[in-house]
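Novice: here is the input, now give the coordinates:
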Amino acid sequence: MTKILFKTNRILSAVLTKCKYSTAAKSVATVQINGKEFISDDYTNVTPKILSYLGRNLHLEKNNPLSLVRQRIVNYFYSSFTQRGNPLFSVYDNLSPIVTVKQNFDDLLIPLDHPSRVKSDCYYINRDTLLRGHMTAHQSELLKAGLDNFLMIGDVYRRDEIDSTHFPVFHQVDAVRSQRKDELFHDKPDLEIFEPTFDPNNPFAFPNSIDDPMKQSCHTLEATKLMEAQLKNHLIGLVKCLFGKNIKHRWVEAYFPFTHPSWELEIYYENDWLEVLGCGIVRNEILASAGPNNSIAYAFGLGLERLAMALYKIPDIRLMWSTDSGFRSQFENVDLNAKIKYKPVSSYPQCKNDMSFWLPPNLTIDTFMNNDFYDLVRDIGGDIIEQVKLKDKFVHPKSKKHSLCYSIVYRHLERTLTQGEVNQVHKEIEKAVVDNYNVVIR
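Specialist: Just a heads-up that it's a prediction; the model follows:
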């Protein structure tokens, strides 16, 4: 067995002590995560490899570029919003990533048929519980706690493709800012947040509509436009703080189930437009469910990895997880606003192996789940997997058998891999694919 596989097996063994699968009385399968037991079911698809990332909290890790960006964002909000000399925004950066389906979807008005709910997109512990797909999953609980202005920062989990810009775990900053009439219209007391036909004391008697692209039907146009102006000014200020006052930007209309109207902010970066965040006016139903409905709010969400990779010219998202001193030292004891450009510690070559297989009769090239395959590859190969791409689909004209071919790119971040090491890992992946999907390797 190669050193790579020994390292991978040690990682998996360590994880299995934290995440133990067991069978209790009455043959009920359970999964234990950090000492808490969950009943597993047909939705359970979280893997030991994914669970090994819980608790790393890269956004709080010293000398990590994600932590630098987090601090810059927090400092911007602390300095831009004060009340009697104190920061207006509170920060929550250590919330548990294990949430309910209600928190992650229902509380945010995400429809039952929305694609973000499907198993191929989420890491489910069971039908009712999952690893959060966005930090917005904590929005309602913080609103119900009586908070008006807050930042939520943490790790989120989504099943996705494998390449240099995608990883199943990444980090988000989400924020909410709400205002009552006296705060929003402090100099124009004759203006109102809500339309005359809407009773804020009985909000669900009024069916709030989002048919008008300009506003929610419960809100006045004046309140929506003033909140929009504040939101956009604050976020433009944030990207200028991060990327410089001359950064080019533009707003693009967008759709999110939990805000209306909604926008995305793009910046002109390296001769192309790069989306950096999504935002909008919080749906009034969410505020009404959280408590007294006498305010209007805006919200936004952004990914720390995308910003850090752009700011520091980091070419591979996996580097965020590196413990190599050559990488970490570049972000050690530096001024938060310093213009750091990542310098490669060394350039290690890629190794590419293709994998082709015939699918069993119960699967087709359209029903085979790519994300299931990606998770399996990552579980076996660990962090030496740089990219997995579907290379070819084929249906045999006579036998009608379905075949898939994937290209797997291997690269270690800290040393050169030999082809022999890669071939050994590749064989392990082939065996796992055969065992899990009953395929026939071509």
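Novice: from here on, just use CA atoms for contacts and neighbour counts.
Specialist: OK.
Novice: mind jotting down where the strands sit in the stretch 101-250 of the chain?
Specialist: 124-126, 129-131, 149-157, 169-180, 249-256 (DSSP state E, counting those that start in this stretch).
Novice: what comes up buried for the fourth one?
Specialist: Read it as strand 169-180. 170-180 (16 or more other CA atoms under 10 Å).
Novice: any chance of these in CSV, plus distance to Asn423?
Specialist: Output for the buried residues of strand 169-180, formatted as CSV (distance: CA to CA, whole Å):
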residue, distance to Asn423
Phe170, 29
His171, 33
Gln172, 36
Val173, 40
Asp174, 42
Ala175, 46
Val176, 49
Arg177, 53
Ser178, 56
Gln179, 59
Arg180, 63
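Novice: still on that earlier bit, the strands of the stretch 101-250 of the chain: which one's closest to Ser90?
Specialist: Ranking the strands of the stretch 101-250 of the chain by proximity to Ser90 (CA to CA) places strand 149-157 first, at 4.7 Å.
Novice: chain center to the closest one: distance?
Specialist: Relative to the chain's own centre, strand 149-157 is displaced by 10 Å; criterion: CA atoms, centre = their mean, to the nearest Å.
Novice: helices or strands up against it?
Specialist: strand 90-92, strand 169-180 (3 or more CA pairs under 8 Å, 6 or more residues apart in numbering; DSSP states H and E).
Novice: out of those, the one nearest Tyr406 is which?
Specialist: strand 169-180 (22.4 Å).
Novice: contacts for the closest one?
Specialist: 50, 53, 59, 70, 134-136, 139, 148-158, 193, 294-305 (CA atoms under 8 Å, 6 or more residues apart in numbering).
Novice: compare with the first, here's sequence two:
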Amino acid sequence: MRKLFNTQPIFSAVLFRCKYSTAPKSVATVRLNNKDFISDDYTNITPKIISYLNRNLHLQKGNPLSLVRQCIVKYFYSSFTHRGHPAFSVYDNLSPIVTAKQNFDDLLIPADHPSRAKSDCYYINKDVLLRAHMTAHQMELLRSGLDNFLMIGDVYRRDEIDSTHFPVFHQVDAVRSQSSKELFGEDQDLKIFEPTYDIENPHNFKNSISDPMKQSCHTLEASKLMETQLKTHLLGLVYYLFGDDIEHRWVDAYFPFTHPSWELEILYEGKWMEVLGCGIVRNEILVNAGPSNSIAYAFGLGLERLAMALYKIPDIRLMWSTDSGFLAQFNTDNIQDKITYKPVSVYPQCTNDISFWLPSNVTTDSFVNNDFYDLVRDIGGDIIEQVSLKDKFIHPKSKKHSLCYSIVYRHLERTLKQEEVNQVHKKIEQAVTDSFNVVIR
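Specialist: Here you go, the predicted model:
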């Protein structure tokens, strides 16, 4: 699971207006899901990214992401019941188009946080973007009065290109809230909040996260009991997916919207692999959602990472395959079947390098790699297997800066000919020249 916490648009607004909108030509817009959005200098969403909208792989029968989704939902349905019914509600078809307020402000993400950068997110305009995490819907569901819910869907982040990273992936996020009675039972001596916390006027309380053990509004007993529940429930999920003998460890973490926070790692093929992030929901979020005397925990995990580990899938692009030989392997009525992916066929790679001189006002350190990656992906599509920065160079006399990238091409369903790769590569060279004002070496 990629963490949220951790330029100029490649395509002009005019391009979007012409290709994706029927609005008057005097207004530059981006058309998504039959709606026009006014573009601005934040607009960096590309046609290739737009093409992934509404695919909903997590809901498609025969897709490995759907199997993992069903396993997770089944675990929570069976583990938490209320009067004979599942305690958790599931929301798996929420629109990926969200406001910056939903994606950042509602979750206490600071204005200067790097996750807000155009180099990290796909912005439709300054105020609207494709969600970077399913947590973007947390506030709206809390405000609707929900206590326990799962949010499942596709999320979008600009990133490097390799076998484990893709600009679109799928997440499960969840929230579980409890009142004092639900948490402590009939014990009247135990409380969720410290005596200094004013339940009647919660906005007057300045909550602090300086104590690594808890938020200042919470009692230690409430925080520790929620931590125990959270870790027990999530370990149960990991055991349910990977078996009882899987080794694990908890790592302290930081997320703006939870405190304390942790990451859960499992020992997979001899290496520690992060599978989820979690923590106690910041009380400010619950207060802003409406009257609340509860405490809550939340977690988020990536479906692709789990599916690749569970089914030994070597390339994240395979999740998007429509090849019947791939999908048939996951077409089962028993979602807990032990499935190991068998390659339909193996096709060779083609590798081409691209080197260019940067404009005089751009350095090798200021050039945004993700801008280049997006351009390459948009031109080359899904035959782009990996892009890596191969070399940085500064000419000793002219002081010009140069970059060299290695682009690996491979089709998942047929052999690529070097001639057709060269044609695509030339298109990338031309697009890089036009978009970034560089000179090909």
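Novice: for Tyr78 of structure 1, find the nearest of the helices and strands packed on strand 149-157 of structure 1.
Specialist: Across these, closest to Tyr78 of structure 1 is strand 90-92 (CA to CA), at 8.8 Å.
Novice: and that closest one, how far from the chain's centre?
Specialist: 18 Å.
Novice: now swap in stretch 57-69 of structure 1 and tell me
Specialist: Distance, centroid of stretch 57-69 of structure 1 to centroid of chain: 16 Å (CA atoms, centre = their mean).
Novice: from the contacts of strand 169-180 of structure 1, which land in helices?
Specialist: 50, 70, 139, 304-305 (DSSP state H).
Novice: pull the most distant pair out of the residues you listed.
Specialist: The widest separation within these (CA to CA) is 24.0 Å, between Ile50 and Gln139.
Novice: Ala431 of structure 2 belongs to a helix?
Specialist: Yes: judged by DSSP: H, G, I helix; E, B strand; the rest coil, Ala431 of structure 2 forms part of a helix.
Novice: ok, it to Ile440 of structure 2 distance?
Specialist: 11 Å (CA to CA, to the nearest Å).
Novice: so which of the two has more stuff around it?
Specialist: Set Ala431 of structure 2 next to Ile440 and count neighbours by other CA atoms under 10 Å: Ala431 wins out with 19 against 16.
Novice: the more buried one and Leu389 of structure 2: what is the separation?
Specialist: Taken as CA to CA, the span from Ala431 of structure 2 to Leu389 of structure 2 is 18 Å.
Novice: count the neighbours of the residue nearest to Asp121 of structure 1 when sequence neighbours are not counted for me.
Specialist: Nearest non-adjacent residue to Asp121 of structure 1, counting by CA to CA, 6 or more residues apart in numbering: Arg159, 4.8 Å away. Using other CA under 10 Å, the number of residues around Arg159 of structure 1 comes to 22.
Novice: got it, and the one 5 residues further on?
Specialist: As a burial measure, the neighbour count of Ser164 of structure 1 was computed by other CA under 10 Å and equals 15.
Novice: ok, the one 3 residues further on next?
Specialist: The burial metric for Phe167 of structure 1, expressed as a neighbour count using other CA under 10 Å, is 18.
Novice: ok, it - contacts?
Specialist: By CA under 8 Å, 6+ apart, the neighbours of Phe167 of structure 1 are 160-161, 317-318.
Novice: on that earlier part again, Ile50 and Gln139 of structure 1 - which one has more neighbours?
Specialist: Neighbour totals were compared for Ile50 of structure 1 and Gln139, and Gln139 leads with 24 against 19 (other CA under 10 Å).
Novice: measure the equivalent of the more buried one over in structure 2 to Lys101 of structure 2 for me?
Specialist: Correspondence of Gln139 of structure 1 to structure 2, assessed by TM-score structural alignment: Gln138. Look at Gln138 of structure 2 and Lys101 of structure 2: by CA to CA, they are 12 Å apart.
Novice: same check on Lys224 of structure 2?
Specialist: With CA to CA as the criterion, Lys224 of structure 2 and Lys101 of structure 2 are 31 Å apart.
Novice: with Leu286 of structure 2 instead?
Specialist: 16 Å.
Novice: looking at those two, which one has more neighbours?
Specialist: Leu286 (20 against 14).
Novice: I'd guessed that one sits against Leu142; true?
Specialist: Yes: assessed by CA atoms under 8 Å, Leu286 of structure 2 is found in contact with Leu142 at 7.5 Å.
Novice: quick one, what contacts the residue nearest the centre of structure 1?
Specialist: Here the mean C-alpha position of structure 1 is nearest to the C-alpha of Val156 (CA atoms, centre = their mean), at a distance of 4.3 Å. By CA under 8 Å, 6+ apart, the contact list for Val156 of structure 1 reads 97, 131-135, 169-172.
Novice: chain neighbours aside, what residue packs nearest to the aligned partner of Lys20 of structure 1 in structure 2?
Specialist: Using TM-score structural alignment, the partner of Lys20 of structure 1 in structure 2 is Tyr20. Sequence neighbours aside, Arg31 is the residue nearest to Tyr20 of structure 2 in space, at 5.1 Å (criterion: CA to CA, 6+ apart).
Novice: reformat the ones in helices among the contacts of strand 169-180 of structure 1 as JSON lines; add distance to Ile408 of structure 1.
Specialist: Converted to JSON lines, these look like this (distance: CA to CA, whole Å):
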{"residue": "Ile50", "distance to Ile408 of structure 1": "19"}
{"residue": "Arg70", "distance to Ile408 of structure 1": "33"}
{"residue": "Gln139", "distance to Ile408 of structure 1": "38"}
{"residue": "Leu304", "distance to Ile408 of structure 1": "27"}
{"residue": "Glu305", "distance to Ile408 of structure 1": "23"}
